[in-house]
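Novice: Starting from these lines, generate the structure:
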Amino acid sequence: MMVDERNTDGFFIRNKSVFVMGLISLIIAAIADLVAGLFLKSMEEYIILIPGMMIMIYSAIGMRGNIFGAMGSRLGTSMHMGTFKMSFKKNSVLRSNIEAAVVLTLSLSAIMGVIGWAVIELFFERTIEPLSFIFISLVGGILAGAIVIVFNIIIAREGYKRDWDVDNITAPLIAAAGDIATVPMIYLATWMVLNTDRIFIDITCILLLVLTVFITVALLKRKVKRKRKMDEAKRIVKQSMPVLTICIFFEIAAGMIVESGTSAVVKYGVLLVLLPAFLNEGNALSGMLTSRLSSMLHIGTMESRKYPNGPAYENFLIIYILATVTFLFIGTAAYIVQPSGLGYGTLMAIVLIAGLLTTTVINFLSYYVAVSAVKFDLDPDDHCIPITSSIMDMVGTAILVTIITMMI
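Specialist: Now for the predicted structure:
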């Protein structure tokens, strides 16, 4: 018995940093996401009026997390390896990541707008003009992306200055910043489409598409002066673009699941408020775990194996504990800020059952994605977070909507 107690004490002491910093960042993220949920509640009219708005909102939220969560993971790894400097000089780690994030935000917002519009045309009876939908995606993406880039830089600066392990805080805080920035910016872009002359919207959309192509091509054709010197921004874009484009389909699938359950979600306002927080916490937990596993694989503190080993299972337990606390907090806070006809017991049952099922998938998916990236000689920071986040957005949404359908 004494051995077990010592092992338990050792587990919490050994992981004090992740429990303290991780839990604080998750709670801060949850509060921010509940604010985003309240903002989403205020968008009910647009959600009902504009076809595919739930697809757009959740795809945009997921894409923001994919781009900037991966950026945060790369910066965290560079800090672990001692290559990070708080510098905006050409070819510095920070500037390269900013350049790549700008190009990926522009190009993927355009791609998401096109694919999203096509999905709405194919699978839903309602319709919307393609340039209008692409405009919402591009303008919302650019404005939200600008906010999240600044936030990412602040986290990197503070983490570097204070010697934090940013793997424990980047994923939840960046995901929350993405949520709280994306929903209002999508709202603003949608308002512009509904209240601005159609010609202006079409011309602006076309100009933004031309600008996106120009900036993307310019970066991909950029050459370095010194031989054997790698252009990090170019590498990030080339390696990230294919996987992030594939991830768009997972994000759109998540949006379609939410869109199909819109009537039930809108009926109980607490569920509409809860949705961004629930999905972001799943996204944040997967991002946190993936960042930790990626860094461990990079620096050699965990081996790539067919089955999870001790360090992996220890991290799984950490995520279960963090998930239980944060999902309890989310459900209770959502019930307080948005009372509805749904009872507290029912709401908490929905949140905890869906949350713990989602966490189980997160643990094993994050491990095997990280290990597979190493096996195929890919950078886990570029591929793991986008893949796990996108799949978890779809899986987490499906689990939550299924539990809601079964219990109300």
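Novice: Only C-alpha atoms from now on, for both contacts and neighbour counts.
Specialist: Fine.
Novice: which SS class is Gly341?
Specialist: Following DSSP: H, G, I helix; E, B strand; the rest coil, we place Gly341 in the coil state.
Novice: Give me the spatial nearest neighbour of it, chain neighbours excluded.
Specialist: Tyr268 (6.9 Å; C-alpha to C-alpha, 6 or more residues apart in numbering).
Novice: got a list of what that neighbour touches?
Specialist: 340-342 (C-alpha atoms under 8 Å, 6 or more residues apart in numbering).
Novice: For those residues, give me CSV that also has distance to Phe200 and neighbour count.
Specialist: Converted to CSV, the contacts of Tyr268 look like this (distance: C-alpha to C-alpha, whole Å; neighbours: other C-alpha atoms under 10 Å):
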residue, distance to Phe200, neighbour count
Ser340, 41, 14
Gly341, 43, 9
Leu342, 44, 15
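Novice: Pull the contacting residues for the spatially most central residue of the chain.
Specialist: Centroid-nearest residue in the chain: Gly65, 2.4 Å away (criterion: C-alpha atoms, centre = their mean). Neighbour list for Gly65: 174-175, 178, 283, 386, 389 [criterion: C-alpha under 8 Å, 6+ apart].
Novice: wait, doesn't Phe135 sit right on Leu207?
Specialist: No: because the distance of 10.3 Å does not satisfy C-alpha atoms under 8 Å, Phe135 is recorded as not touching Leu207.
Novice: Can you pick out the residue with more neighbours from the two?
Specialist: Shown here are Phe135 and Leu207; by other C-alpha atoms under 10 Å, Phe135 has more neighbours (28 against 11).
Novice: and the more buried one, what helix or strand is that in?
Specialist: Assigned by DSSP states H and E, Phe135 belongs to helix 130-162.
Novice: tell me which strands and helices that helix is in contact with?
Specialist: The contact analysis (3 or more C-alpha pairs under 8 Å, 6 or more residues apart in numbering; DSSP states H and E) places helix 130-162 against helix 53-80, helix 93-123, helix 170-195, helix 198-220.
Novice: How far off centre is the shortest one?
Specialist: In terms of C-alpha atoms, centre = their mean, to the nearest Å, the centre of helix 198-220 is set 25 Å apart from its chain centre.
Novice: same thing with the longest one?
Specialist: Helix 93-123 has its C-alpha centroid displaced from the chain centroid by 14 Å (C-alpha atoms, centre = their mean).
Novice: Show me what that helix is packed up against.
Specialist: If contacts are counted by 3+ C-alpha pairs under 8 Å, 6+ apart, helix 93-123 sits against helix 53-80, helix 130-162, helix 198-220, helix 232-260.
Novice: buried ones in it?
Specialist: Of the residues in helix 93-123, 93-117, 119-121 count as buried by neighbour count, 16 or more other C-alpha atoms under 10 Å.
Novice: cool, the last one as well?
Specialist: Going by neighbour count (16+ other C-alpha under 10 Å), the buried part of helix 198-220 is 201-202, 205, 208-209, 212, 216, 219.
Novice: Would you do the same for the sequence below? I want to compare the two.
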Amino acid sequence: MSFGDKVRNAFRVSLPSLVLSLVIGFFGGTFLGKYLDRIRKSYPGLLVILPGMMGLRGNVFSSMASRFSTMLYLGELEPSMKDRKVLENVVIAMLLSLIPVTLLWAIGVIRGIRYHAFEILFIVIGSTILVSLILGYFTAGITILAFKRDVDPDSLAAPLVASMGDLLTIPTLIGFILLLEASGKAFWTLNGASLLLLLVLWFLSRVRFAEFLKYKQLFTTITALAMLSLISGFTLERFSGLIASTVILGFAYPSILSSFGNYGSIIAAKTSTKLNLGEIESYFSREPFEEILALLLTAPIMGVLINLFSAGIAYLLLGLEPRFALELAVTYPLMALFIMLYAYSLSYVLFQHNIDPDSVAIPLIANNSDIFGTLYVVAIAKLMVGA
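Specialist: Now for the predicted structure:
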């Protein structure tokens, strides 16, 4: 594929999925921007857990999408939702998601954020089960559909999956909070039903402990990364007031994090597939850098759109005069380039050490993108308010 073809593919396939994921991400951002002060005052522990939850779902399900893609190309998975491996992977993903978020909650409590701690635990557990079920089948569906239509799943699935996670995560958390405050009985009933659903699906999938151990490497990775995400969580909790003061960054925060993760995940997924197929001979092979450059050409468009969307939402919801954040528009492509180079380098090094990039690189990149993205948002907030 020539460089021109890569550029056309970036604008024809990746950019539409990136823009769509951006729009989806702003749906969650709208909820966060609207309820940020309420969460800060009544449920501060959620701010510590939130980046980890967002990153975790990107880690688990982007990795699942990349794994499905590789399995489809190698003929190990039938392009059908009825394949037993689909349900197995969905159940395993649900289990992989629950344990780390519970640990995040526990660490938040140990660190002293105990206000409404018990309620926060079940807000996190209930929402994780429901979102993981929806996101698991969405991941399988979008990957299989893309493959059946001769569209590269690696270019399409990762951004949509990560953004669908953002779409569901924050509104679901807010929904559980509002349900708790409106009716405690309904809240606890829904949590009980969610746990029962998990047990039923686990039984139907016939996933046994020995099969779960096959994902030990992925589980260890995402659990360690969930702990690492506490950097983002405590940073968000500490600087939430500063971010809220800029207004637009409160709305843009989920989309900024997910878009950086999307750029990294696309490059990591493409690199993983090409390495498994033997199409990258050395680190300085020309093709992966052409892929990065082609995708980088879409970044200025994304930076402008983030500005426009966040300013528009702030105007519609709060009646504030729109402001174009030049600080964000100028620096966004540079940050996207850094993320993509990091994603390629990490995927290549891991593969050379016989570590599956699908199971390790994509989760690590998504997590690190959240950390980098949170620090980036704080830095932009400081520039915007002159702090």
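Novice: returning to that earlier point: make TSV out of the helices and strands packed on helix 93-123 of structure 1 and add distance to Gly331 of structure 1.
Specialist: Listed next are those as TSV, based on distance: least, C-alpha to C-alpha, whole Å:
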stretch	distance to Gly331 of structure 1
helix 53-80	20
helix 130-162	26
helix 198-220	39
helix 232-260	18
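Novice: right, so the ones you listed: which one is the most enclosed?
Specialist: Neighbour counts (mean count of other C-alpha atoms under 10 Å) averaged over each of these peak at helix 53-80, with a mean of 27.
Novice: quick one: that helix aligns where in structure 2?
Specialist: Aligned using TM-score structural alignment, helix 53-80 of structure 1 spans residues 46-73 in structure 2.
Novice: Tell me which residue of structure 2 is furthest from the middle?
Specialist: Lys185 (31.5 Å).
Novice: Tell me if I'm right that Pro254 of structure 2 and Thr30 touch.
Specialist: No: using C-alpha under 8 Å as the test, Pro254 of structure 2 is too far from Thr30 to be in contact (9.4 Å).
Novice: So if I had to pick from these two, which one is more boxed in?
Specialist: Neighbour count, other C-alpha under 10 Å: between Pro254 of structure 2 and Thr30, Pro254 has more, with 29 against 24.
Novice: helices and strands around the helix or strand that contains Val23 of structure 2, which ones?
Specialist: Assigned by DSSP H and E, Val23 of structure 2 belongs to helix 15-42. In this structure, helix 15-42 of structure 2 makes packing contacts with helix 44-74, helix 153-182, helix 230-246, helix 248-276, helix 299-318, judged by 3+ C-alpha pairs under 8 Å, 6+ apart.
Novice: And the residue farthest from the centre of structure 2, how far from Leu275 of structure 2?
Specialist: 52 Å (C-alpha to C-alpha, to the nearest Å).
Novice: and Val330 of structure 2, what does it touch?
Specialist: Counted by C-alpha under 8 Å, 6+ apart, Val330 of structure 2 has contacts 300, 303.
Novice: Now do the same for the corresponding residue of structure 1 for it: helix, strand or coil?
Specialist: Val330 of structure 2 maps onto Leu352 in structure 1 when the alignment is built from TM-score structural alignment. The three-state assignment at Leu352 of structure 1 reads helix, by three-state DSSP.
Novice: Quickly note the distance from Leu352 of structure 1 to Leu104 of structure 1.
Specialist: Leu352 of structure 1 is 35 Å from Leu104 of structure 1, by C-alpha to C-alpha.
Novice: Check Ala254 of structure 1 too.
Specialist: Counting by C-alpha to C-alpha - Ala254 of structure 1 and Leu104 of structure 1 are separated by 21 Å.
Novice: again with Met407 of structure 1
Specialist: Distance, Met407 of structure 1 to Leu104 of structure 1, using C-alpha to C-alpha: 40 Å.
Novice: Likewise for Ile120 of structure 1?
Specialist: Ile120 of structure 1 sits 23 Å away from Leu104 of structure 1, taking C-alpha to C-alpha as the criterion.
Novice: same check, this time on Thr346 of structure 1
Specialist: To Leu104 of structure 1, Thr346 of structure 1 is 41 Å away according to C-alpha to C-alpha.
Novice: Pro311 of structure 1 reaches Gly300, doesn't it?
Specialist: No: the criterion here is C-alpha under 8 Å, and Pro311 of structure 1 misses it with Gly300 at 11.5 Å.
Novice: Between those two, which is the more surrounded one?
Specialist: Relative neighbour count places Pro311 above the other of Pro311 of structure 1 and Gly300, with 13 against 10, counting by other C-alpha under 10 Å.
Novice: corresponding residue for the more buried one in structure 2?
Specialist: In structure 2, Pro311 of structure 1 lands on Glu287 (TM-score structural alignment).
Novice: ok now stretch 248-262 of structure 1, how far from the chain's centre?
Specialist: Here stretch 248-262 of structure 1 is found 15 Å from its chain centre; the criterion is C-alpha atoms, centre = their mean.
Novice: Tell me the residues of structure 2 aligned with it.
Specialist: Counting by TM-score structural alignment, stretch 248-262 of structure 1 corresponds to 226-240 in structure 2.
Novice: now stretch 162-179 of structure 1
Specialist: Residue span in structure 2 matched to stretch 162-179 of structure 1, by TM-score structural alignment: 149-166.
Novice: Just give me the neighbour total for Phe239 of structure 2.
Specialist: Phe239 of structure 2 has 18 nearby residues by other C-alpha under 10 Å.
Novice: For the nearest residue to it once chain neighbours are set aside, give me its contacts.
Specialist: Nearest residue to Phe239 of structure 2 in three dimensions, chain neighbours excluded: Val378, at 7.1 Å (C-alpha to C-alpha, 6+ apart). Each residue near Val378 of structure 2 by C-alpha under 8 Å, 6+ apart is listed here: 239, 242-243.
Novice: Output those residues in JSON lines; the columns should cover distance to Gly250 of structure 2.
Specialist: Compiled in JSON lines, these are given as follows (distance: C-alpha to C-alpha, whole Å):
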{"residue": "Phe239", "distance to Gly250 of structure 2": "11"}
{"residue": "Leu242", "distance to Gly250 of structure 2": "9"}
{"residue": "Ile243", "distance to Gly250 of structure 2": "6"}
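Novice: which of these does structure 1 keep?
Specialist: Counting by both residues aligned by TM-score structural alignment, their matches' C-alpha atoms under 8 Å, the members of the contacts of Val378 of structure 2 that carry over to structure 1 are Phe239.
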